[in-house]
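**Q** for reference, the sequence and a predicted model appear below.
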Amino acid sequence: MENVSTILTLDRIKAREIEEAKQTIRQDFFDVLLSGNLISAEMLTTLSESHGMQKNYAYYCLLIHIVPVDSESYPSMVIRKYELEHVAKKCVHLIHEMS
């Protein structure tokens, strides 16, 4: 039982780390894209295709500012940060599903 729980925990940690790495790579791509630091159109095509974007599609930039309703209701800043990250992930998931 202990071995199974350890393996499951490690699998969850691994999956979370992979997702965080993907998110960081995606964020870096958009930082480069929005800052205009692309070297060539070929680089843009390669990077956008690696993120599942089609060059013939129209894309829009969406900025969401998440403000907690009652920041005093959280017992600690860690819990507040966790809750806000959870809301942000839900927003990203909904936008991804709708698009």
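**A** Looks like it came in fine. None of the values given here were measured: they were computed from a predicted structure.
**Q** every contact and neighbour count from this point should use C-alpha atoms.
**A** Fine.
**Q** from K89, how far out is Y82?
**A** In this structure, Y82 and K89 are separated by 10 Å, where distance is defined by Cα to Cα, to the nearest Å.
**Q** please compare the first structure with the one that follows:
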Amino acid sequence: MEPQVLLRCREDDLDLIKEVLPHATQQYTENIKQDVNITVATDNYLPADTCGGVELIALNGRVKVPNTLESRLDLISQQLVPEIRNALFGRNTNRKFTD
């Protein structure tokens, strides 16, 4: 919900990002009812070995939203740790909370 956003992507995806960015910006403006200026970082790309996705940066780097495949996989793996623990070792009756 910031008016100025910096978007980082892989250098290989730059053409695709420039193609879909106007439509994405228009949809954002229609849904949020607030204008946004998205600048694509052409001097600081995501690493080439990243599988894909983007990273949004706002407030001079204080807010960073990674939306790459790797960051999504990290997030889901952290959420699945309790289920994996239970599947491997069974439920621990001494645990008060099941994170």
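**A** Structure received. Being a predicted model, the structure only gives us computed values, none of them experimental.
**Q** any idea what the TM-score comes out to?
**A** TM-score for the superposed chains, counting by TM-score structural alignment, normalised by the length of structure 1: 0.27, backed by 41 aligned residues with a Cα RMSD of 3.7 Å.
**Q** what number of residues lie near V87 of structure 1?
**A** 14 (other Cα atoms under 10 Å).
**Q** for K22 of structure 1, same thing?
**A** For K22 of structure 1, the number of neighbouring residues by other Cα under 10 Å comes to 13.
**Q** buried set for the helix or strand hosting it?
**A** For K22 of structure 1, the host element (DSSP states H and E) is helix 2-35. Under the neighbour-count criterion of 16 or more other Cα atoms under 10 Å, helix 2-35 of structure 1 has F29 buried.
**Q** after it comes which helix or strand?
**A** Using DSSP H and E, the helix or strand that follows helix 2-35 of structure 1 in sequence is helix 41-50.
**Q** re the thing from before, angle of the helix holding K22 of structure 1 against helix 41-50?
**A** Here helix 2-35 of structure 1 runs at an angle of 150 degrees relative to helix 41-50 (axes from the mean of the first three to the mean of the last three Cα atoms, to 10 degrees).
**Q** now do helix 2-35 of structure 1: which elements does it pack against?
**A** Identification of packing neighbours for helix 2-35 of structure 1 by 3 or more Cα pairs under 8 Å, 6 or more residues apart in numbering; DSSP states H and E yields no helix or strand.
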